[in-house]
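Visitor: The following block contains a protein sequence and its predicted model.
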Amino acid sequence: ELGEIQTHLADLPGITQAAVLIRDDRLIAYYVAEPDAVPDFLLLRTHLPDHMVPSAYVELEALPLTPNGKLDRKALPTPNPAPSSGTYRAPRNPREEVLCTLFGQVLGIDTPIGIDDNFFALGGHSLLGVTLVERLRERGVSIDVRTLFSAPTVASLAAAAGRATVAVPPNLIPTNAVAITPDMLPLVDLSAEEVESVLTQIPGGVSNIADVYPLAPLQEGILFHHLMTAGGGDDVYVLPVVLRFDSRKRFDRFRSALQKVVDRHDILRTAVLWEGIAEPVQVVLRHAEIPVITLRPEPGGTVVERLLAACPPVMDLRTAPLVRLHVTEPDEGQHLHAVLQFHHMIQDHTALSVVLEEVRAILDGRENELPPPLPFREVVAQAHLGVPQEEHEAYFACLLGDVTEPSAPYGVLEVHGDGSGVAQASLPLDSALSGRLREQARRHGTSPATLFHVIWSRVTAATSGRDDVVFGTVLFGRMHAGAGADRIPGLFINTLPVRVRGGSATVAEAVSGMRDQLADLVVHEHAPLSLAQQLSGVPARTPLFTSLLNYRHSQDFDEASGTGTVLEGIELVHAHERTNYPVTVSVDDTGGAFTITAQTAASIDPQAMCELVSVTAEHMVVALESAPGTLLHRVEVLGETERRRLLGEWNDTAVEVGGRGTLHGRFEEQVAATPDACALVFGEERVSYGELNARANR
C-alpha cells in the first residue's frame, strides 16, 4: 500500500516529488515542495484511512538517488518524533527558530517543534498563551494575539510578528508630592475640583495617593451592579476563601506575608471612588493595612456555614485594601480557621494564584527572588488605548445588530440577583470521553475550550427554544494586557457575548466558526459588555443573554470541590465564587480530565444542567468522529433515561382518553356543575358558563 499512499501524497497541491516508507514501525513521508508552498497534509485524510496516513513528514530539497537514478532509501533521514500531527518542517529563519524553542519551553515538550506545529494541538491554552507572548516580547518579537488563536502555528506567528504595543503614559505623581494636579493624571480626565474631591476621600490625602486612573471594563460592570444592590443584600462580588491553619503562629506568618504582597502590588491597595466626579476612578494608596477581625461564629451548621454567616458579605469599595482577614480563636488542638475575603473588583481566579504563589515564596524565604511588581495601570491603559472604540463598535454591531431577543435557558431573565439563592452541582466528565474530546480538538486544530463553547451553544439552544443563540463567555483578559500580564494580580477577566447560528451549520462548521469567533473576540477582550448590549437589537432593559460559560484551567486546587492544600500547614477548606446569572457553567480543565460545575437560579436544577452538558459532549464527539456533516441542531442533548421520561412518562400520547377526558368534554362537565359561574369577561360584559354554552350552540 506504500505506492498508493505515495501517489496521494504526490497529488497534493505544491508537492513535486514524494516517497513513503516504514521506519521503526512508523509510516514516514518524504517530499519535495514548490518554492514557498505549504502543503495541506490534512487532505490525505479525505482519501486514506487513518492507518495509511503518515505519522511524520519530512521536507527535502531533493530526493536522494542512487548512481543508477533510483530512490536511495538508505539515504533518507530518520525524522525526530513530531509532537503534534506528525508534520515536521525545520525552522527556516532565526525568528522561526526562536518560536520553535519557546513553544517547547512553554509547553514543556522536549522533542523538536516544527514550523507547522499548532500551539493548541500541542496542549496550549490561553494562560500558556500569555506566557508565550511575554517570552516573545522579552526576545524582541511582538505578535498579534489574534493570530495565536486563528492560525496558531510557528510559521503563521513568525509571519505576523511585529505588531506594536500601546505606549503607556507614565505616572507623574512624585513620591513626595505635596499637591496633585490634573496634569499629573494622564490616564483620566479630571478637573481641579474633581481632583480635590478625590483627595478628601482618601485617608492621609495627597501623601497617601500613589496613582489615579479609570476603571477597566469589567470593573465598570461590577461597580454598576454594586451600586444597584447597595444596601439591598449580599454582594455577589465578595469572594470568600476559608483557610484552616495548624497554629496561630502559622496564621501570623501568613498574614505578614500577605501584607507584603499587598504592599508590592498597586491593585491590592486600590480604592474605587465615584462621588463628586464625572467618571469613576480607582485610587492607589501608598499604604493600606489589611484589617484582621476576630470571628465568633454562632453554633449550628457546618464549619464553613458558621464562618461565612459570621462574616459581613459586603465591602465598602471606597476603603482600601479590598482585602480582609477574619480569624477564629484556636481550638483545643491549636488549629484555627480564617476567612480571607477579596472583592472581585481587584481580583480574579488567576490573580488569586499569583497572590498565593508570592505568599508561598515569602514564607519560603525567597522574597528576594520575586520579580519587580508591575502596575495595574498598564492593564487599564491597554484596555482604553489599545483598540479604538470604533473597532469595538463595528465588531459588535456586525455580530449582534440583528439579535432582537435574549437567549434565556428555561425562560429565566433575571440577571441582577445577589447570588444568595444559587444552587450548585458538579459532574466529572468520563475520562475516556475527555480523551476523545481532546483528540477531536487536536484534529480540528483548536483547543478543547472551542469544543465546549459549541457544546454549550447546543444546550443553550435546546433549553431556550432557539437555533440562533447568544451566551456570555469569560475571557482571560491578559492577552492584550501588556508586558508581564501573567504575573500581575488584579481583575483582568471580562464577560462578552458569543453567537452561534445553529439552524443550518454542521458540527464541523460550528467548531471552525467558533474557533474563528473566539479568535476575533480576543482582540476585543477589553471592550465593555455594555457596549455590546447597546449595539445589539435587544431592548435596553432586557438582558442580551442570561447564561455564562467559564472555561478555566484549574491546577492549583480542586476547583469543583473548592478544597486542597495551598501552603504547608494551610488547608483550603472552601473557595466558591457566586454568580448573578441564572445559569453559569464552568468547565474546569486540570490538564487531563474535565469537571462540569453548574450554578443556577433556584428554579433550575444544576445537576440536570451538568448532565445536559455531559450528554451533549458525548454526542458531539461521536458526530465529530464519525459524521462531522451532522447538523448541529440534530445533536442530542438528552440521555436515554431522560428521553424515556420525557417521551414515555410525561408525554405519552398513546393513552386512550374517553369523551369526558377531552377538553370539550371537561367544559361540558363544568357547564353542568356551575352554569351560573363566570366563564368569560369582555370589557364590561361578564358571561356565565351556561350562557357561553348556549351561544356556542346557537
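Guide: Happy to help now that I have it.

Visitor: From here on, just use CA atoms for contacts and neighbour counts.
Guide: Will do.

Visitor: Do me a favour and get the end-to-end distance for stretch 639-656?
Guide: 28 Å (C-alpha to C-alpha, to the nearest Å).

Visitor: so who does residue 393 touch?
Guide: 531, 532, 535 (C-alpha atoms under 8 Å, 6 or more residues apart in numbering).

Visitor: Can I get these in TSV including secondary structure, distance to residue 104 and neighbour count?
Guide: TSV is the format used below for these (DSSP: H, G, I helix; E, B strand; the rest coil; distance: C-alpha to C-alpha, whole Å; neighbours: other C-alpha atoms under 10 Å):
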residue	secondary structure	distance to residue 104	neighbour count
531	helix	39	16
532	helix	38	20
535	helix	42	20
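
Visitor: Please give the element, helix or strand, for residue 479.
Guide: Assignment of secondary structure by DSSP states H and E places residue 479 within no helix or strand.

Visitor: Now do stretch 652-659: everything it contacts.
Guide: Residues from elsewhere that reach stretch 652-659 (C-alpha under 8 Å, 6+ apart): residue 665.

Visitor: is it fair to say residue 647 lies in a strand?
Guide: No: counting by DSSP: H, G, I helix; E, B strand; the rest coil, residue 647 falls outside a strand, being helix.

Visitor: what's the burial count for it?
Guide: Using other C-alpha atoms under 10 Å, residue 647 has 11 other residues around it.

Visitor: A further structure is provided below for comparison with the first:
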Amino acid sequence: RVTSRLRTELGHELPVRALFETPTIAQLATTLGTSAAVDTTAVRRAERPAAVPLSYAQERLWFLDRMDPDGNAYTVPVALHLFGALDPAALEQALHQLAARHEILRTRFAEGADSAPAQVIEPTGSLPLVQVDAGDWDDVDLVAALHQEASRPFDLAHGPLARAHLFRLDPQQHVLLLSMHHIVTDGWSYRIVARELDELYAALRERQPSRLTEPALQYADYAIWERSWLQGELVEGQAAYWREQLAGLEPLDLPTDRPRPAVRSSRGATHTLNLPDTLTTALHKLGQDHGVTTFMTLMATYQILLRTYTGHHDIAVGTPVANRNRSETEDLIGFFVNTLVLRADLTGNPTLREVLNRTRDTALNAYAHQDLPFERLVSELAPQRDLSRTPLFQTMLTVHGSTTDISHCWQLAGLDVQTLPLDDTVAKFDLTVSATEAGPELTIDFTYSTDLFDASTIERLATHFQHLLTAVTTEPDTRLDDLDLLSPDERRRILHEWNDTTAPYPHDRTVHQLVEQQARLRPEAIALVQGERRFSYRELNERANQLAHRLRESGVHPDTTVGICAERSPELVIGLLAVLKAGAAYLPLDPTHPTERLTHLLTSTDTAVVLHHPHQTGLAASLGGTLLALDDPTTAGHPTTDPDPVAHPGSLAFVLHTSGSTGTPKGVQITHRNVLRLTHNTRITDTTPDDVFLHLNSIAFDASSYEIWTPLTTGATLAIAAPGRTTTETATHDIHTHRPTVLLLTTALFHTLVEESSQALAGVRHVLTGGEALSATHVRTFLELHPGSAVVNVYGPTESTTMATCFTCRPGSWEGPVPIGRPIDNTRIHLLDPAGRPVPIGVTGELYLGGDGLARGYHHQPALTADRFVPDPFTPGARLYRTGDLARYRPDGTLDFLGRTDDQVKIRGHRIEPGEIDARLLEHPAVTASTTVVREDTPGDKRLVAYLTTNSTNPPSTSEL
C-alpha cells in the first residue's frame, strides 16, 4: 500500500530496497499510512456554509492570478487531434454531464465584503462546446486560432472557468481544445476528465447508461474539511519543521540576460532536451545502486548547476506534489497540488555522491511534512513580498512518469487521439525544469521567463545540465569544486579565441623616446595648450630635457621615484616628462590631499626629490626632502639636448597609490611598456595627430596617464584644463575653450554633463567614461544628440594600467545594461570560479587580468603582490591580477560587470576601500567601532558615511574625526 501511495504521489517508482534501508522512508511510510481520512459524514453538502471557503491551494492561485499582468499565466489548455468519425452531439452532451457531475466545473470565485474570496457554485450549468468550421483553414490558421483561444484569460469572479472548442477540419478530422483555469484543475484532474469524458462519450454514442458512480464528495467538501483538519498540533508540528528548514532563506538570483522587471510577467518559452538512451540507462542504474529516484538525482544535479551559475551554496528549488494521498480525493476534479521547497546545503565541497545522499534525505523529510499548504507556509515565514519574484523559491523542478503525463491519457471511443503541442508557453517562475520519463526515454523541458533570459542562455544551461548528469553517473566521487562544465568548443572560445588580442605597438620603446620622436618629426606642432599658453613639441622636449639634466644632478636614477606636487599646468606635464627622461619614475602627489597622506607616500617609497610649483613652496617644504621648483630659473642653464637613455621599457614610469583595506595605501608600480600598451591601443580609439585630448583629471588618478601620454606619444595635442577642483561648470568651460576630440570623463561627470550641459560635448569624437556603472539612458540620449560621436565604456583597475576592456557604444550596438566590452589589445581576460576554473558563458566569475598592461606589483609590499598577482594557469610563466570584480560573458564574448567580491566601492571614479577609513577612525582613542558605507540619498550623488560608537561621554566632534 505504501509503495502504491509513493508511486501515486511521486509519479515514479521508488526502489523497494530503500523502503527498508532508509530510516526516513520508514517515517514517510508511517506518515502516509496513517494520513487522516476525509470524514464524508462531517462534510455532507447540506452542512456547507453560505460562503464556501477556498482550499489553501486555491487561495494561493487566487492571489497569484491577481498578480498576473497578462491574465493567462494559470490557464491550462489541452489540444487533441481526433481522427475518425466523431459524434459532436454526443461529445457536447458528455461535456454537459461532466460539468453536472463535478461542481468545480460550475464554480466561480467572488470577493466578499471582507475582501476574502469564496467559492460560488452555480446550481446548474454546463460545459458548452463551441464548434468552428475550419475546413478551409491551413495549418497556420489553425495554430493561430488554437493559440489565441488557449491564451484567452479567464474571469475568476464571473466564470465560466472551463471552455471547450471543437474545430472541424473534415468529416474524419477534428481538433478539440479544452481550457481550464488552474484554480479548478490540475494534471491529475485532467486524467479524471479524460477517463470520464471517454466513458460518458462512449455511453452516449452507444445510447447506454454510463458506468460512472456519483462522486461521494465534491471539491468544495474537501476545501471545508481541509480548513477544519489543518489546525492545532498538526499545523504547528509541520510549520515548526519548515520554519527550521527554511530559516534565513534568501532569494536565488540567477544570472539573467536582462534586468528583472518590477512586476514579473508570465511571458515564457521552452527549450527541450532529449537525453541519450545511454545516459538515461546510467541514471536508472545510479538510482538502483544508491537507493534514489530519478527525481532525486535530477534535483541534486540541478541544485549543483544552480550553485555553479549563482556562486551560492544555499539553493532552494520548488517542486509540486499531487497532494492526493487520501483515497477520497483520488476521483475529484480540482486543484490539489501543493508545493514543497527543497533546500540544499552545498557547503564543504562535497562529492556528487554526498550531494545525492543529502538530497534524498531532504526530499523524504519534505514528503513527510507535505501536509502544510504552501500558502500557510508563506504566511508562517512571512518573507518580504516582492512583485518581481515568487516567494521562497524562484525556480522549480518536476518529474513526470509515463503514468502521470497527461499527454498519454486521452482516448475517445472509436477515435484515434493525438495530443497537439501548444507553444504559447507561460512561465510561472524564472525557470522550471520538467522531466518526463517514458520507458527508456527521458525528456527535459526548460520553461523560462523571456523577460529575463534569451533562448541561447537556456540552451547553454541545458547543455551544462546534461554535462553534469553525465558526471554524476560516471564520476560520483568527484567533488563539486573539481567539476568542469565547459565543452571543448566553449573552452576554446573562452580561453583562446576571445583572448586573441595580440597587436603591434612600440613595446621596445620608452614613453619619453616616443615624445622625443614626435619632437623630431613635428617640432612646431602644438603639444600643450592651456588657455592662451601654447608649447610646441620642440619647446616641450627642450624644457623637459633641461629639467631632466637637473634631476640627474640630484642623483635620481632608474626605478627611483621623484615626487611631483603640482596643479594642472604645462609645467606639470613638463615635469612628468623630465622625470621619465632622467630615468626615474614619478610619484604623483595631489596638492589638495592631506599633508599627512602625502608625507606617507613619500616615506613609503623612499622618495628624496620633490618637484613643485613656486606658489606651493610651503606645502612642499612640509613634505621634506630635496625641493625643486618646476620653473626654477637655474634650470634654464642646463642643456636642451636629450639626455642619454638609461631607462628601458621595463623600467618604472610612475607609482600610483590606491586605497587599501588596512588603512595603508597601495603603491602600484607601472612601467613604460605598461603605459605604451595603453596609449597605442586601437581598440579604445584610433588617435591621429589631429586629435585634441583634454587633461581634466588629477595626476593622482590613473585616468591621467591615458589623458597625458596618449596624445604626446602619438603627435596629438594635449589641452590642459584650468587648475582646481573639476566641477560641471569648470568642465563645461574647459570643453568649450579647447574643443577636445577625445575626452575621458568619470561616469558621474558624464551623466551630469549629459543632463545639464550636453551641448558642451558637441564635436567630441570619442567620449571615454568609466569607473562606475554607465547609464544606458544617458548614453542613448548623448548618441541621439550627437550622432557622429561614440561613447566608449572603459573598465580597468590601476593594476592593469587604467584600462583592460572597452565597449564602444553606438546606436543599436547593445541591449540591456551597457557592457564593459572585450579585452583591449595585448590584454588577457579570465573569469574564474573560487576553485580557479573558467566559468561558462553567462555564469558569474571573478575577473582576472593579464597581458602587457599588468603592473609590476605593489611598491615595497611583496606579500600583497604575491596575493593579488598570481601565476597564470593557462599561460606558463605569466601572471594574472585578481581584481575582486565579478563579471560574466555574454554569448558574443562581451563582458557584463556585476559587482565586487568584497566591500570595495567606487565613487566618482575613485576606488575606495571603506576598511581604510574604518582603520583610520579606530586610531582615535574614543572610537570603539566604525563601519563605512555608501549612501545615495539623491540619485547620482554618492556619499561616504561613517557610523561609529565611542567609549566617551564627550565624543569627538565631526571635524576632529
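Guide: Happy to help now that I have it. These numbers were taken from a predicted model, which means no experiment stands behind them.

Visitor: Tell me which of the contacts of residue 393 of the first structure you also see in the second structure.
Guide: On the basis of both residues aligned by TM-score structural alignment, their matches' C-alpha atoms under 8 Å, what survives of the contacts of residue 393 of the first structure in the second structure is 532, 535.

Visitor: now the contacts of residue 393 of the first structure as CSV including distance to residue 305 of the first structure?
Guide: Formatted as CSV, the contacts of residue 393 of the first structure follow (distance: C-alpha to C-alpha, whole Å):
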residue, distance to residue 305 of the first structure
531, 39
532, 38
535, 42
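
Visitor: Closest one of the contacts of residue 393 of the first structure to residue 288 of the first structure?
Guide: residue 531 (33.9 Å; C-alpha to C-alpha).

Visitor: Quote the end-to-end distance of stretch 791-806 of the second structure.
Guide: Using C-alpha to C-alpha, the end-to-end distance of stretch 791-806 of the second structure comes out at 10 Å.

Visitor: what's the distance between whatever residue of the second structure lines up with residue 579 of the first structure and residue 263 of the second structure?
Guide: Residue correspondence to the second structure (TM-score structural alignment): residue 579 of the first structure is matched to residue 427. Distance of residue 427 of the second structure to residue 263 of the second structure, computed by C-alpha to C-alpha: 13 Å.

Visitor: So those two - more neighbours on which side?
Guide: More crowded of residue 427 of the second structure and residue 263, by other C-alpha under 10 Å: residue 427, with 22 against 12.

Visitor: which residues does that one contact?
Guide: For residue 427 of the second structure, the contacting residues are 73, 265, 266, 267, 268, 269, 447, 448, 449, by C-alpha under 8 Å, 6+ apart.

Visitor: Can I get the buried part of the residues you listed as one PyMOL selection?
Guide: Applying 16 or more other C-alpha atoms under 10 Å to the contacts of residue 427 of the second structure leaves a buried subset, and the PyMOL line that selects it is:
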select buried, resi 73+265+266+267+268+269+447+448+449
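
Visitor: Compare the contacts of residue 427 of the second structure with the first structure and list the overlap.
Guide: Where the first structure agrees (both residues aligned by TM-score structural alignment, their matches' C-alpha under 8 Å), the contacts of residue 427 of the second structure reduce to 73, 265, 266, 268, 447.

Visitor: Run a quick check on residue 806 of the second structure versus residue 769, I expect a contact.
Guide: No: assessed by C-alpha atoms under 8 Å, residue 806 of the second structure is found out of contact with residue 769, at 9.6 Å.

Visitor: Need the overlap of contacts for those two.
Guide: 792, 793, 794.

Visitor: Just put the residues you listed in TSV and tack on distance to residue 707 of the second structure, secondary structure and neighbour count.
Guide: As requested, these are exported to TSV (distance: C-alpha to C-alpha, whole Å; DSSP: H, G, I helix; E, B strand; the rest coil; neighbours: other C-alpha atoms under 10 Å):
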residue	distance to residue 707 of the second structure	secondary structure	neighbour count
792	14	strand	24
793	15	strand	25
794	13	strand	27
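
Visitor: and which of those is nearest to residue 209 of the second structure?
Guide: Taking C-alpha to C-alpha as the measure, residue 793 is the one of those closest to residue 209 of the second structure, at 75.9 Å.

Visitor: So which of the kept ones among the contacts of residue 427 of the second structure sit within strands?
Guide: Members of those lying in strands (criterion: DSSP state E): 268, 447.
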